[in-house]
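*Asks:* Model the structure of this input:
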Amino acid sequence: MIRPRLLPPCCVLLIALTSAARAEDWIGFRGPDSAGVAEATGLPTTWSETENVVWKCDLPGPGTSSPTIIGNSIYLTCYTGYAESIEEPGDQTNLMRHVICVNRTTGKIAWQKEFEPRLPESRYSPPNDARHGYASSTITSDGERLYVFFGASGMYCLERDGKEIWHKDLGDGTHGWGSGTSPLLVDDMVIVNASIESNRMVALNKLTGDEIWSVPGIDRCWSSPVLVDAGDRQELVLNVPRVLTSYDPATGKELWHCEGMPDGYLVPTVTAHDGIVYVIGARQNTAAAVRTGGSGDVTETHVEWRVKKGSNVSSPTYLDGYVYFFNEKDGIAFCVDAENGDVQFQKRLEPRPGLIYSSPLAADGKIYAVSQENGTYVIAAKPEFEQLAVNHVGDPDGDPVRANASLVEADNLLYLRNDEALYCIGKVETAAADAARTR
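*Replies:* Below you'll find the predicted structure:
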């Protein structure tokens, strides 16, 4: 049986959330508005295996999906049976995927459900799938149902106790870099970029799984769609190779497109604020701000600024007039003025972090960035660079544990997921105050 490592009982009594409390939800990839921004206070700057850890829950297998939090439940995905070890990946026929529900009060697994994959999956071949694995899409929810995307194995709709409602095949395509986009709920639809599986973006009826519309011709694209408030309308924006495109979420029809993302594949997901979409793209290191509300080709009319800075994997975050992002390979933190694109800082994190596949979380005056093997970096959310901390969990004498999931927040507590465990991180005094308010 998988057991969480718990703090002493006296500490648990101080910090436990009551099961009857309604937690501040964090749903889907990057949380509210797909922005990676949390309205939180009292978050820790530093932590370790023995500092500011409320609980630790050992997971049955690795995964890249971020936690989704609804009330007192945390949902995430894992995989087992194949490619858990770089040295001995094993036989793909043993691959199994899991949806996990963790009790947010106790840190114990409440239930888990197994899903047999549709084979063949993308073949394990370092460094490709070795860098993010076979459970990369973050679960989303309407509060009643869970929507889980497993790439070539399809989209699943589950009740919150794990019971399957429907399953939809979205194509059997695979790629050496695997599948990694996350679903988005818009009104009565669940929308997913199935570029790898069938070269299209698809909208499904969230109750039945029936297809409502699809957009063809989306190739080599690992970014997730984002719903943007454009004032008099809602726009569905997707960062695709060589062009940023906006669609009518009700029909899938293109509203506008903007050229200038020069790479032949795209991973970072956009962020938006006040009708401006902030986009970064791939190995050509391009960042841009594009106004929504246009029609047709807006390349010459709606680009607010463009700079030769960017990231190949990690997505940007907007906070208080600035856009923050991290180059996934070089370990460089960027801050750009959101109004004019002026670079406020371009500084290397120390010690050099190696790969950063997660997307940053902005919260409590800080920007948190989880590196793949060298801990979570914390910088101040301001236009002057200040690195505040580097935090590590796990055995300090053991091998690094891979971490690709983005950090999330709920009720002034952080949730960090790596390939071995899920951690609830917070200051004891802050967690105790939260518990007192929910009694």
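
*Asks:* make it CA atoms for all contacts and neighbour counts henceforth
*Replies:* Noted.

*Asks:* what's the closest non-adjacent residue to R160?
*Replies:* R145 (5.6 Å; CA to CA, 6 or more residues apart in numbering).

*Asks:* Surely the one you found touches E159?
*Replies:* Yes: using CA atoms under 8 Å, R145 makes contact with E159 at a distance of 4.8 Å.

*Asks:* Which residue of these two possesses the greater neighbour count?
*Replies:* R145 (19 against 16; other CA atoms under 10 Å).

*Asks:* residues contacting that one?
*Replies:* By CA atoms under 8 Å, 6 or more residues apart in numbering, the contact set of R145 is C157, L158, E159, R160.

*Asks:* Show the contacting residues for the closest residue to the second one other than its chain neighbours.
*Replies:* Right, L158. Nearest non-adjacent residue to L158, counting by CA to CA, 6+ apart: E164, 4.4 Å away. Counting by CA under 8 Å, 6+ apart, E164 touches Y156, C157, L158.

*Asks:* Select from these the one having the most neighbours.
*Replies:* Among the contacts of E164, C157 has more neighbours than the rest - 24 neighbours, counting by other CA under 10 Å.

*Asks:* Please enumerate the helices of the chain.
*Replies:* 9-15, 195-198, 428-437 (DSSP state H).

*Asks:* how about these in TSV, adding distance to G107 and mean neighbour count?
*Replies:* Output for the helices of the chain, formatted as TSV (distance: least, CA to CA, whole Å; neighbours: other CA atoms under 10 Å):
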stretch	distance to G107	mean neighbour count
helix 9-15	11	15
helix 195-198	34	24
helix 428-437	14	17
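
*Asks:* Determine which of these approaches A389 most closely.
*Replies:* Minimum separation from A389 across those (CA to CA) falls at helix 428-437, 18.8 Å.

*Asks:* Packing partners of that closest one?
*Replies:* Applying 3 or more CA pairs under 8 Å, 6 or more residues apart in numbering; DSSP states H and E, we find helix 428-437 packed against helix 9-15.

*Asks:* Here is a second sequence; please produce its structure as well for comparison:
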Amino acid sequence: MVLAYDRASGAEVWRSTVTEQVPHEAGHNTNTFASASPVSDGERLYVSFGSRGVYCLDLNGKTLWSRDLGKMQTRAQFGEGSSPAVSGDTLVVPFDHEGESFIVALDAKSGEERWRQTRDEQTTWSTPLITEFNGRTQVVTNGSNRVRSYDLATGELIWECGGQAGNPIPSPVRFEDNVIVMTGFRGYAIYSIPLSSKGDITDSETITWIEEDAAPYVPSPLLYQGQLYFVKANNGVLVSRDVKTGELRIDQTRLPDISTVYASPVAANGYVYLTGRDGTTVVLKHGNSFEVVAKNKLDEEIDASAAIVGDEIFFRGKQHLYCVAKE
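*Replies:* Presented below is the predicted three-dimensional model:
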């Protein structure tokens, strides 16, 4: 089911049931059957339910097209979670699992397949980054075996790099002409890779910088004003690095009253917001020192990343949607 709410009042605007199916896997107790984030190009809304299909809706909730990409067999039946990405008239859907993994590009208007590339990967929960460099648009995907970049127009493999730890979930981020990828499950890896790379650059001097002392497992990093903010594994331990050089800005520091984190950090107006799974949000002042300026708690579990729009911040809890606004 897909739902839309009025930003100002929270009133439900519409809801659409796109499919009803019996799950073929149990899933992890912290996952749901709708973990992937919807994405919009301003004209249409795209939602991936993984094994239950990819759907395109208009902004009034009417289904325009759907595609069935098959059934995922996720590792240890942990469930599905990778989100699609859209750029121009192309929708990219990752499909890494314990079966035959692939990445596919669909026509955003019709749902017709444009290209498909097989992937030597196990279950991955990362969302692709689509970014333009020197007139060519790249689709950068993280993976247990390789980080790979594909040409958005053709699916051609542009470059690849090994070295990530297992089960990568954090989404890649871009700074200037580099893309930063990371993972923090049973090992830590942060790689800054030039978008000008070609071919297999594993263990080459092409890589801008590498750090292996701490990286996130589930949350994606925050790139804000030249700094990377992230937690160590899923723990309430903050680290910050200079995005250009990898230099440490804030060493591993415990976040007050936060033990476990799934939600990615967000930032606005010089402040960084980090939300723990118990609903506690710690607000830090952006900079090279660890300075807490506020701490608030919602009485609900929160695993989804907060969204900031203007003076409002939205939290999706286990049972409720919250809007916190400036008075």
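
*Asks:* re the thing from before, quick one: the helices of the first structure as TSV, columns for distance to R123 of the first structure too.
*Replies:* Formatted as TSV, the helices of the first structure follow (distance: least, CA to CA, whole Å):
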stretch	distance to R123 of the first structure
helix 9-15	43
helix 195-198	14
helix 428-437	43
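
*Asks:* Looking at those, spot the one closest to A421 of the first structure.
*Replies:* helix 9-15 (18.7 Å).

*Asks:* against the second structure, where does the closest one fall?
*Replies:* Against the second structure, there is no aligned range for helix 9-15 of the first structure (TM-score structural alignment).

*Asks:* Show residues contacting that helix.
*Replies:* Residues contacting helix 9-15 of the first structure (CA under 8 Å, 6+ apart): L6, V54, V428, E429, A431, A432, A433, D434, A435.

*Asks:* again with stretch 114-128 of the second structure
*Replies:* 74-75, 80-85, 92, 94, 96-107, 139-145, 154-155, 167-172.

*Asks:* try it again with 6 Å
*Replies:* With CA atoms under 6 Å, 6 or more residues apart in numbering as the contact definition, stretch 114-128 of the second structure has outside contacts at 74-75, 81-83, 96-98, 101-106, 140-141, 167, 169-171.

*Asks:* Next, the buried residues of it.
*Replies:* By 16 or more other CA atoms under 10 Å, the buried positions in stretch 114-128 of the second structure come out as 114-117, 119, 121-128.

*Asks:* Let me know the distance separating the counterpart of the residue nearest to R160 of the first structure in the second structure from Q138 of the second structure.
*Replies:* Matched across to the second structure, R145 of the first structure falls on R44, judged by TM-score structural alignment. Distance, R44 of the second structure to Q138 of the second structure, by CA to CA, to the nearest Å: 22 Å.

*Asks:* do R277 of the second structure as well
*Replies:* Applying CA to CA, the value for R277 of the second structure to Q138 of the second structure is 33 Å.

*Asks:* hmm, back to that, what's the farthest-apart pair in the contacts of R145 of the first structure?
*Replies:* Maximum distance among those (CA to CA): 9.5 Å, for C157 and R160.

*Asks:* so who does the residue mapped onto I313 of the second structure from the first structure touch?
*Replies:* Counting by TM-score structural alignment, I313 of the second structure lines up with L414 in the first structure. Neighbour list for L414 of the first structure: V408, C424, I425 [criterion: CA under 6 Å, 6+ apart].

*Asks:* Can you check these and name whichever has the most neighbours?
*Replies:* Ranked by neighbours (other CA under 10 Å), those are led by V408, which has 28 neighbours.

*Asks:* Which residues are in contact with that one?
*Replies:* Here V408 of the first structure is in contact with L414, Y415 (CA under 6 Å, 6+ apart).

*Asks:* nearest residue to the counterpart of F175 of the second structure in the first structure other than its sequence neighbours?
*Replies:* Under the alignment (TM-score structural alignment), F175 of the second structure pairs with H273 of the first structure. Leaving aside its chain neighbours, H273 of the first structure sits nearest to Y318 (7.2 Å; criterion: CA to CA, 6+ apart).

*Asks:* I'd like to know how far the one you found sits from D419 of the first structure.
*Replies:* 28 Å.

*Asks:* same deal with A403 of the first structure?
*Replies:* Taken as CA to CA, the span from A403 of the first structure to D419 of the first structure is 6 Å.

*Asks:* now do L13 of the first structure
*Replies:* L13 of the first structure sits 28 Å away from D419 of the first structure, taking CA to CA as the criterion.
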